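K.L.:
need the 3D shape of this:
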Amino acid sequence: MSSSIPVPPSRLRRPLWIATAVVVVVLLAVGFVVVRDRLGRCDGMDDVRVNAAGECVGISAGGSDFDQEALSAVVERVRQANAEVEKGEYVSVAVFLPMTPSRTSIITPEWVVDQVEGARLAQVRHNRSGVTPKVRLLLANPGGDMAHWREVVDEIDARRRTEDHLVAVTGIGLSLENARQAIGRLTDAKIPVIASTITADDIRFDGLLLPAPTNSRQAAAAAKQAKNFPDTSALMVVDTNREDLYPRTLADAFTKQYEDGQHVVVEQEQQYDSLLGSVDNAFGQMMPNICATGTGLVYFAGRGRDLVLLVAKLKDRACADKPIRIFTGDDVTAAQLTAMDLRSNSMRNVEIYYTEVASSHAWVVDRDNPLEETRKFRSAAVEGFLGRPLVFDDIPSFDAGRIMGYDAVLTATSAIKGAAGKDGGLVDSAQVMQTVKLLNLENAVYGASGELSYGNDGRARHKVVPLMRVTAEGRSQYVALDSEPTP
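P.N.:
Sure thing, here's the model as predicted:
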């Protein structure tokens, strides 16, 4: 009869069990972190993350549309354009825009699409020209009101030292306090900024270029046109929102340009604060004052979304027989134009004019000018934007944001080309920062919005300003082109 001999437990069994448990815990922890990271990204693509408000904020090379269906098509085109330059040496330009506007934003999804598409067109033109280094676009979203500009600017700064080789920032587009602070941080880091549609005169930084005509420039053009009408005084309607730099600078600029020995701005401004809400009610309270004043000329210093509300209130004014001409700046979108219904009897005496930062309709001014060097719009520049020969009898209508988004990136690529020199090698942001200061005189950039000769203050000198009129059907009609005399 045999008896079983007990086998003592292995001395390795406990350490092996512990080691296995540790590995499992580590793998679970890593998996949790990875899953949480992926879930924290808007669509699991690129470095675009969901913030507490549910916005998709961050930077994408075309892999994320920031959960904005309206952007999907243009973002896909950017992704494809970027894919064409992934082999070989390239640098990156960030298009920094509020890409997630809300219903109450001063911008629209269509505005964002136009800015991005313009930027892409300039990127494609540069990359197909044979000039090196080639350029990739990074889409940078600081949130609908740019509230998250700090973290996005930090990421932009970091990407200078990665394979992205980021060298410049374009876009921004809005004269907001958040935009001013973002520009300050970027230029302090020696990253040049070409702000597509910023017009406020008091946003100035070393390394900031403004290709769009400033508020002063637009106000001068509006004042000149306003003086063609019989009224010799103008009533100011102005937004006092302290977070928005655009309205006050526009109001001050128009006042300075309009007032002379024969023309004055009415002392009592009609003010509203868009931050407080109830803007339509405030405009309703203004109607008796607009009717009672001795002038039919109104200068509106505010955003296009608010102009739509003001125009709507004019339908109920008691003085429907009094002619009223409203002048304003460039912050008017196609959708807002459509919302301004001027066809009713109560609106028959209302005219609306606005200055624009750019207009494809303005290209007709050069129709009979055979000399390329004296054209307001160089044929090669316009055809580069169009991607085909310019036919004056068939000029498509483009939103100004697309033209200025194009010209901003065109400026950036011109600076990159100058920094790279004949060798065409990689450059850094400091080298491009040095070059942007020299894009003037013989080195001026010729864009779809006209000549871009940047002064030492960063502003494009002698920019032409289109004057537009809103038709009864809510369309934009080109009226005239104002150009400064060249000294």
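K.L.:
CA atoms for contacts and neighbours, from now on please.
P.N.:
OK.
K.L.:
okay, strands next: where are they in the stretch 151-300 of the chain?
P.N.:
Residue ranges of the strands in the stretch 151-300 of the chain, as given by DSSP state E, counting those that start in this stretch, are 166-171, 193-195, 208-209, 233-239, 264-265, 270-272, 297-301.
K.L.:
tilt between the last one and strand 233-239?
P.N.:
Strand 297-301 and strand 233-239 meet at an angle of 20 degrees, taking axes from the mean of the first three to the mean of the last three C-alpha atoms, to 10 degrees as the criterion.
K.L.:
so what touches strand 297-301?
P.N.:
Under the criterion C-alpha atoms under 8 Å, 6 or more residues apart in numbering, residues 226, 231, 233-239, 246-248, 250-251, 307, 324-329 lie in contact with strand 297-301.
K.L.:
please pick the buried ones from the residues you listed.
P.N.:
Buried members of the contacts of strand 297-301, scored by 16 or more other C-alpha atoms under 10 Å, are 226, 233-239, 246-248, 250-251, 307, 324-329.
K.L.:
ranges for the strands of the stretch 1-150 of the chain?
P.N.:
If DSSP E, counting those that start in this stretch is used as the criterion, the strands of the stretch 1-150 of the chain fall at 47-50, 56-60, 90-96, 134-141.
K.L.:
I'd like the structure of this one too, to check against the first:
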Amino acid sequence: MPSRLRYRVFYTTRQKIVTTVLALAVLTAAVVYAVDRATTPEDRSCAPGVERPAGSTECIGVNGDGHAFGVPRLAKAAAAIARENRTLQPGTYATVALLLPLTSPDEGLRIKVLHEIQGAYAYQWRANHASNDQTPKIRLVLANTGRGNLQWRPVVERLKAMTGAPDRLRAVSGVATSSAPVRQAVSALTKAGIAVVGTTITADDIANGPGRTPFPGLARVSPTNSDEAKALAHFGRVDAAKALLVQDTRSGDHYTDTLKAAFAASLKGAPYEPQLFTSPPDATDEGTTANTFRQITHLICDTRAETVFFAGRHTQLRQFINALGDRGCAERRFTVLTGDEGSYLGADERLDRDALKARLTVRYASLAHPDAWRPAPGRPVPPTGGSTADYERFLADLAAASKEPVALQDGQAIVAYDAMATAVHAIRQATGAGRHYPELADVPNQWPQVKGSLRVRGASGWICLDNHGNPYDKAVPIVELAPDGSQRFVQLAWPEGRPPAADCLPPKRG
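P.N.:
Model prediction:
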């Protein structure tokens, strides 16, 4: 017993010492780890030029090395751009950035973004491989402004820092949504002297005009909402006495604000006041507007209206169409006319396709369509304003640049290709003899000369810019949404009521 007691006492004491030492070691390690975490900034980087802002999981920034910003759908296109960029020798290229909300959770916008990247890359390929070795070569980078474009500030700062060597950023394209953050981003970029080419911005107040230049250096390849409304009016010859406007009351959305103003101007003398709805702050959210549209359809049935002009974003447009498909006056025919947001509906799985079979026709002013410049029986191609050859060149470039099929029905790839063509045109026109690249300030100075024989022969039609950077009498394809979701080309319409003259020189405006 004495020996056992001594062993227990000895063993217990030794065990206590060992346990104490181990506990102290663990505690010390934990303290060191905590201090290290507290004093060492968290690594928020995603890729070169890209990081996650504090409190965000989105990868925000600029990259042309193949980073897909955590969006698997963009991986192949980003990799193709990276391969092309790696072939360029330092000092021989200028950079164009494609500014887009790459990580938007909205499915329709994600599809649009992919198609724009594919179209822009197709023209990068043409610029570097099929333009008679013109200089400079073109490097393309992707710039992600995040959900709702809310992270535009750090991205714009990064782009401003890229105007020097080795990037020599000379233009920003993309710029695809007519929203307040995009307006702010365009303002900041153009005030920094960077040329900007908008792809699908159509808001009248994200533009320059007579007596006002809020965005010095901005050019656009898409018509304004006012021009879209004029083209729709010329196409439809709508009787205002049998027309009605349904409009969003939420202000601050430049697309919706200017579209409803343009539609209201074309419906002077209409007997009915507009039917109102209010979309959520994020117009891609479903909200409760479907309930409002159910009520509006009852009121529409109470009118003599045959044509309904819709001024709102695509989520609410889809809700409205679904409600009209279930209207009480099912025996009456209605035609819905709207702006280019209608192009989202073809891929919208929540659209009630049966609504389009219920004596309901939905047509919208598209920015481009693959059939617009293809002749068809009873539908000849206009002699001016664009050409079949220009569109076929786009198809050839797309096939050469991409090994994957590219969807063209929504027109986004076509417009992005044309915007990239316009940016490259200005960059190369601004490059003096014997120089490898232009000065930053010389690129936006090219916009007033993009007309006449110096016009851009776009796949969507001629791009003849007025002195304010806006396209003159740009072709507007009128597209009808078919019950199977396809987007059927109807015919071309023109803001001026007819195609431009062969010289494509904008007239002097009063």
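K.L.:
quick revisit: can you put the strands of the stretch 151-300 of structure 1 in JSON lines and add distance to residue 290 of structure 1?
P.N.:
Listed next are the strands of the stretch 151-300 of structure 1 as JSON lines, based on distance: least, C-alpha to C-alpha, whole Å:
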{"stretch": "strand 166-171", "distance to residue 290 of structure 1": "37"}
{"stretch": "strand 193-195", "distance to residue 290 of structure 1": "36"}
{"stretch": "strand 208-209", "distance to residue 290 of structure 1": "38"}
{"stretch": "strand 233-239", "distance to residue 290 of structure 1": "8"}
{"stretch": "strand 264-265", "distance to residue 290 of structure 1": "13"}
{"stretch": "strand 270-272", "distance to residue 290 of structure 1": "9"}
{"stretch": "strand 297-301", "distance to residue 290 of structure 1": "8"}
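K.L.:
what does residue 64 of structure 2 correspond to in structure 1?
P.N.:
Under the alignment by TM-score structural alignment, residue 64 of structure 2 pairs with residue 61 in structure 1.
K.L.:
look up the closest residue to that match, ignoring the ones flanking it.
P.N.:
Once flanking residues are discounted, residue 61 of structure 1 sits nearest to residue 138: 4.7 Å by C-alpha to C-alpha, 6 or more residues apart in numbering.
K.L.:
what about residue 36 of structure 2, how many neighbours?
P.N.:
11 (other C-alpha atoms under 10 Å).
K.L.:
try residue 398 of structure 1
P.N.:
There are 14 residues near residue 398 of structure 1, going by other C-alpha under 10 Å.
K.L.:
find the nearest non-adjacent residue to it, please.
P.N.:
Spatial nearest neighbour of residue 398 of structure 1, excluding adjacent residues (C-alpha to C-alpha, 6+ apart): residue 360 at 6.0 Å.
K.L.:
what does residue 251 of structure 1 align to in structure 2?
P.N.:
By TM-score structural alignment, residue 251 of structure 1 lines up with residue 260.
K.L.:
dump the residue contacts of the corresponding residue of structure 2 for residue 428 of structure 1.
P.N.:
Under the alignment (TM-score structural alignment), residue 428 of structure 1 pairs with residue 439 in structure 2. Residue 439 of structure 2 sits next to 430, 431 when contact means C-alpha under 8 Å, 6+ apart.
K.L.:
pull out the buried residues from the longest helix anywhere in structure 1.
P.N.:
Taking DSSP state H as the assignment, the helix of structure 1 that covers the most residues is helix 13-40. Neighbour-count burial for helix 13-40 of structure 1 flags 38, 40 (criterion: 16+ other C-alpha under 10 Å).
K.L.:
counterpart of residue 94 of structure 1 over in structure 2?
P.N.:
The alignment partner of residue 94 of structure 1 in structure 2, by TM-score structural alignment, is residue 97.
K.L.:
tell me who's in contact with the residue nearest the centre of structure 1.
P.N.:
The centroid of structure 1 falls nearest to residue 173 when counting by C-alpha atoms, centre = their mean (2.6 Å). Residue 173 of structure 1 makes contact with 97, 195, 196, 197, 198 under the criterion C-alpha under 8 Å, 6+ apart.
K.L.:
chain neighbours aside, what residue packs nearest to it?
P.N.:
residue 197 is the one closest to residue 173 of structure 1 (C-alpha to C-alpha, 6+ apart), at 4.3 Å.
K.L.:
residues near the alignment partner in structure 2 of the one you found, how many?
P.N.:
Matched to structure 2 by TM-score structural alignment, residue 197 of structure 1 sits across from residue 200. Around residue 200 of structure 2 there are 26 other residues, counting by other C-alpha under 10 Å.
K.L.:
quick one, what contacts residue 156 of structure 1?
P.N.:
For residue 156 of structure 1, the contact set (C-alpha under 8 Å, 6+ apart) comprises 94, 166.
K.L.:
residue in structure 2 matching it?
P.N.:
Using TM-score structural alignment, the equivalent of residue 156 of structure 1 in structure 2 is residue 159.
K.L.:
now swap in residue 220 of structure 1 and tell me
P.N.:
In structure 2, the residue matched to residue 220 of structure 1 (TM-score structural alignment) is residue 230.
K.L.:
you'd agree its match is up against residue 266?
P.N.:
Yes - assessed by C-alpha atoms under 8 Å, residue 230 of structure 2 is found in contact with residue 266 at 7.5 Å.
K.L.:
show me which of these two is the more surrounded one.
P.N.:
Each of residue 230 of structure 2 and residue 266 has its neighbours counted (other C-alpha under 10 Å); residue 230 has more, 22 against 17.
K.L.:
how close does that one get to residue 361 of structure 2?
P.N.:
Distance from residue 230 of structure 2 to residue 361 of structure 2, counting by C-alpha to C-alpha, to the nearest Å: 20 Å.
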